[in-house]
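**Student:** sequence plus predicted model, see below.
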Amino acid sequence: MDWVPVVFITFKVIVFGTCMFYAIKWHHDQGKKAKEEARLRQEAAERAPGAGTHV
């Protein structure tokens, strides 16, 4: 029975480590996606007719 805690703790560490990796990766990817969308919106606004014209 001494192996049971070792197996369960090892399994728990592997599962939590994997979940944390994918959670961090997902948040990082969402930040990159938001920055890219903001950059594309900015470029579209700069290319829009009448944008940046001064009287």
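**Tutor:** Cool, the structure landed. Note that the coordinates shown come from a computational prediction; the quantities given were computed from them, not determined experimentally. Numbering: from 1, shown residues only.

**Student:** going forward, measure contacts and count neighbours with C-alpha atoms only.
**Tutor:** Noted.

**Student:** helices of this structure, start to end?
**Tutor:** 3-47 (DSSP state H).

**Student:** okay, now A45: neighbour count?
**Tutor:** A count of neighbours around A45, defined by other CA atoms under 10 Å, yields 13.

**Student:** from M1, how far out is I9?
**Tutor:** According to CA to CA, to the nearest Å, I9 and M1 sit 14 Å apart.

**Student:** of the two, who's got more company?
**Tutor:** I9 (11 against 5).

**Student:** from A34, how far off is that one?
**Tutor:** 37 Å.

**Student:** quick check: neighbours shared by I9 and M1?
**Tutor:** Common contact partners of I9 and M1 (CA atoms under 8 Å, 6 or more residues apart in numbering): none.

**Student:** take the one below as the second:
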Amino acid sequence: MDISWANFFPLVFFPFKIIVLGIGMFFAIKWHHDEAKRRAAEAAEQ
């Protein structure tokens, strides 16, 4: 059986991609949520 990097690439790349995109989505949602809270607080001050 020929074991090469091409056999293991999907096993490493796809979970890594899902983790990186998941972290990116978490911080994107968090930033938008915090931005909305900040704008609501500014609107309440005025």
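**Tutor:** Ah, there it is. Just so it is clear, the structure is predicted and the values come from calculations on it, not from any experiment.

**Student:** alignment lookup: I24 of the first structure to the second structure.
**Tutor:** Counting by TM-score structural alignment, I24 of the first structure corresponds to I29 in the second structure.

**Student:** tally of neighbours for that match?
**Tutor:** With other CA under 10 Å as criterion, I29 of the second structure counts 11.

**Student:** repeat that for F27 of the second structure.
**Tutor:** F27 of the second structure: 12 neighbours (other CA under 10 Å).

**Student:** quick one, what contacts it?
**Tutor:** Contacts of F27 of the second structure by CA under 8 Å, 6+ apart: none found.

**Student:** if I look at it, how far off is P10 of the second structure?
**Tutor:** Taking CA to CA, one finds F27 of the second structure at 25 Å from P10 of the second structure.

**Student:** ditto for L21 of the second structure
**Tutor:** In terms of CA to CA, L21 of the second structure sits 16 Å off from P10 of the second structure.

**Student:** show me what A38 of the first structure aligns to in the second structure.
**Tutor:** So, by TM-score structural alignment, A38 of the first structure is matched to A43.

**Student:** its match - how many residues pack around it?
**Tutor:** 9.

**Student:** and N7 of the second structure, by the same measure?
**Tutor:** 10.
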